[in-house]
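S.K.: Here is my input; please provide its structure:
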Amino acid sequence: MNSYKTLMRKNLERTFQRPPADLAASMDARMENDGTLSFKAFGEPCRVTPRRITLGGREPDDPRALLVSLYARHAGKEAPSIHPLRAFKDLPGSMPYQGAFRTHTEMILLPFVTTIQERQTEIIALFDGGPYPDTGGDFAFLLRPLPKIALGYIFYLPDEDFPPSVTCLFSSNAPAFMPLDGLADVAEYTSRGILAALRSGTG
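M.R.: The predicted structure is shown next:
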């Protein structure tokens, strides 16, 4: 955990060397009167200062704050572009991470596909998402774990012949706002957020 905080603070130190207005525009964030950047991240209110990142009013005990700091450091003024969505395996340099991505982002959702379908309206609202039609899946949606990064989830329900299936895709220019290994972790913690929403009964 201490290593996460050390890296996060180094990212924030470099982030806040940029002009505040440019920084807010790049992150698609609101600059508060006290200089705090605020936006929604991983389904929770996020506040970023030169020394601290909070989600839902607290410092997270997982790598999400580090991921937010990577987003803050790397996001540019480019507008987000959703389509065409891209598979993780199609992102340059993704080969070393593909197995972990499949396991930690997609496979962890497989036992819950039916429940996710029932609760998709809540999940979409939690992550400031929307529908994702014409995918060929039984159902699908877009989620925004960070303001300029969208994920498309495509689900197939189980039937007599096939088990359930989950595919997670990235908005087309997501690599413009986050390094590749960070993108893999963003997807993992978005999937974990879906499961947390199912457990909590809130969206």
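S.K.: From now on I want contacts and neighbour counts done on CA atoms only, so please keep to that.
M.R.: Noted.
S.K.: what ranges do the helices span in this protein?
M.R.: Remark: helices of the chain, listed N- to C-terminal, are 2-15, 20-27, 64-74, 98-101, 113-118, 120-126, 180-200; assignment by DSSP state H.
S.K.: by contact count, what packs against the first one?
M.R.: If contacts are counted by 3 or more C-alpha pairs under 8 Å, 6 or more residues apart in numbering; DSSP states H and E, helix 2-15 sits against helix 64-74.
S.K.: try 10 Å this time
M.R.: strand 53-55, helix 64-74 (3 or more C-alpha pairs under 10 Å, 6 or more residues apart in numbering; DSSP states H and E).
S.K.: export those to a markdown table and tack on distance to T121?
M.R.: Converted to a markdown table, the helices and strands packed on helix 2-15 look like this (distance: least, C-alpha to C-alpha, whole Å):
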| stretch | distance to T121 |
| --- | --- |
| strand 53-55 | 22 |
| helix 64-74 | 24 |
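S.K.: got these as JSON lines, with distance to A41 and mean neighbour count columns?
M.R.: Listed next are the helices and strands packed on helix 2-15 as JSON lines, based on distance: least, C-alpha to C-alpha, whole Å; neighbours: other C-alpha atoms under 10 Å:
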{"stretch": "strand 53-55", "distance to A41": "7", "mean neighbour count": "21"}
{"stretch": "helix 64-74", "distance to A41": "8", "mean neighbour count": "24"}
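S.K.: Make CSV out of the helices of the chain and add distance to L169.
M.R.: As requested, the helices of the chain are arranged in CSV below (distance: least, C-alpha to C-alpha, whole Å):
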stretch, distance to L169
helix 2-15, 26
helix 20-27, 21
helix 64-74, 18
helix 98-101, 11
helix 113-118, 16
helix 120-126, 16
helix 180-200, 9
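S.K.: and for comparison, fold this next one:
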Amino acid sequence: MINSGEGFRLPDQRNFELATQRTLELNRSRFLATQDFNKICQNSGAVFQPPFIQLEYFGFKVKVDTRNAAVTSPDTDLSLREEALILHYLLKADRTPVLHEQISFKELPEGANYQPVFYNRVLKGLIALYTADKAKLSLSALSLGGKKTDQADMSFLFQALPRLPLWLVFWQGDDEFPPEGNIIFDRSISHYLDTEAITEICQNLGHRLSQKTP
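M.R.: Modelled structure (predicted):
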């Protein structure tokens, strides 16, 4: 597991529900202790309409109640992991602008060591969706707010959070090379999520795409 100080923690698979709840409660406590909600919004690109902080998550409207740190959405059901992730984003954001410089997971802090886990948890499933039915995956990506780009053989840009773009890219492969897929980030992403949280938001993207791709 990555040593990310007070950052996001992926749950231990042996105690999944308990660890998820603990991560959420810790982030709620840190959020409520911060109190400077105007600064949080300035740093994260969210909007403060007391008592709520409002932002979008993959195009879904989300509000965070500053009185109790409850994270809700009128547009979708959020998992406990997603609630914890959104709070983590608000707490870590430091107002760094999008740098318009793309990087891979390996270029993140400790990303090279964590790459095999990222592949197994995220990329393997996305590549399977791509190879099973490209047309359905494309429709699913568009319905989740993805915008087609001209990278690779098929690619989409998602605005995961206000200052957090993600590029989902696929290569079709040929007789010699199998299909491949990847998620690309803006170099500023580590100012908004730590490396484990980046893995988590990518895993959430894959999960939501798989729900929309029967």
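S.K.: returning to that earlier point: right, so of the helices and strands packed on helix 2-15 of structure 1, which gets closest to D185 of structure 1?
M.R.: helix 64-74 (7.7 Å; C-alpha to C-alpha).
S.K.: Which stretch of structure 2 is the closest one matched to in the alignment?
M.R.: The alignment of helix 64-74 of structure 1 onto structure 2 (TM-score structural alignment) spans residues 82-92.
S.K.: now stretch 21-28 of structure 1
M.R.: Residues 38-45 of structure 2 are matched to stretch 21-28 of structure 1 when aligned by TM-score structural alignment.
S.K.: Pretty sure M8 of structure 1 sits against T54.
M.R.: No - at 11.8 Å, M8 of structure 1 and T54 do not qualify as touching, with contact defined as C-alpha atoms under 10 Å.
S.K.: Mind listing the shared neighbours of the two?
M.R.: Between them, M8 of structure 1 and T54 share these contacting residues under C-alpha atoms under 10 Å, 6 or more residues apart in numbering: 64-65, 68.
S.K.: Closest one of these to P158 of structure 1?
M.R.: Distance to P158 of structure 1 across the shared contacts of M8 and T54 of structure 1 (C-alpha to C-alpha) is lowest for R64, with 31.5 Å.
S.K.: how close does the most centrally placed residue in structure 1 get to R30 of structure 1?
M.R.: With the centre of structure 1 defined as its mean C-alpha position, the nearest residue by C-alpha atoms, centre = their mean is P145, 3.1 Å away. Taken as C-alpha to C-alpha, to the nearest Å, the spacing of P145 of structure 1 relative to R30 of structure 1 amounts to 16 Å.
S.K.: who touches the equivalent of Q98 of structure 1 over in structure 2 in this structure?
M.R.: With TM-score structural alignment as the criterion, Q98 of structure 1 lines up with Q115 in structure 2. Q115 of structure 2 sits next to 104-108, 121, 199 when contact means C-alpha under 10 Å, 6+ apart.
S.K.: And P175 of structure 1, by the same measure?
M.R.: P175 of structure 1 makes contacts with 74-75, 91-92, 149, 181-183, as judged by C-alpha under 10 Å, 6+ apart.
S.K.: ditto for D138 of structure 1
M.R.: 117, 154-158, 165.
S.K.: so how far is L70 of structure 1 from the nearest residue to T36 of structure 1 once chain neighbours are set aside?
M.R.: Here the nearest residue to T36 of structure 1 in space, its sequence neighbours aside, is T49; by C-alpha to C-alpha, 6 or more residues apart in numbering that works out to 5.1 Å. As defined by C-alpha to C-alpha, T49 of structure 1 lies at a distance of 14 Å from L70 of structure 1.
S.K.: Need the residues touching each of those two.
M.R.: With C-alpha under 10 Å, 6+ apart, T49 of structure 1 and L70 have common neighbours 12, 15.
S.K.: L143 of structure 1 maps to what in structure 2?
M.R.: Counting by TM-score structural alignment, the partner of L143 of structure 1 is F158.
S.K.: for L157 of structure 1, same thing?
M.R.: The criterion is TM-score structural alignment: under it, L157 of structure 1 has Q172 as its aligned partner in structure 2.
S.K.: burial measure for the closest residue to its match other than its chain neighbours, as a count.
M.R.: On the basis of C-alpha to C-alpha, 6+ apart, the spatially nearest residue to Q172 of structure 2 that is not a chain neighbour turns out to be P179, at 4.7 Å. Here the number of neighbours of P179 of structure 2 (other C-alpha atoms under 10 Å) works out to 14.
S.K.: Next up, the contacts around P179 of structure 2.
M.R.: For P179 of structure 2, the contact set (C-alpha under 10 Å, 6+ apart) comprises 127-128, 130-131, 170-173.
S.K.: In structure 1, which of the residues you listed still touch?
M.R.: Checking the contacts of P179 of structure 2 against structure 1 (both residues aligned by TM-score structural alignment, their matches' C-alpha atoms under 10 Å), the contacts still present are 127-128, 130-131, 170-173.
S.K.: Greatest separation within those residues: which pair is it?
M.R.: Farthest apart among those by C-alpha to C-alpha are A128 and G173. That separation is 13.1 Å.
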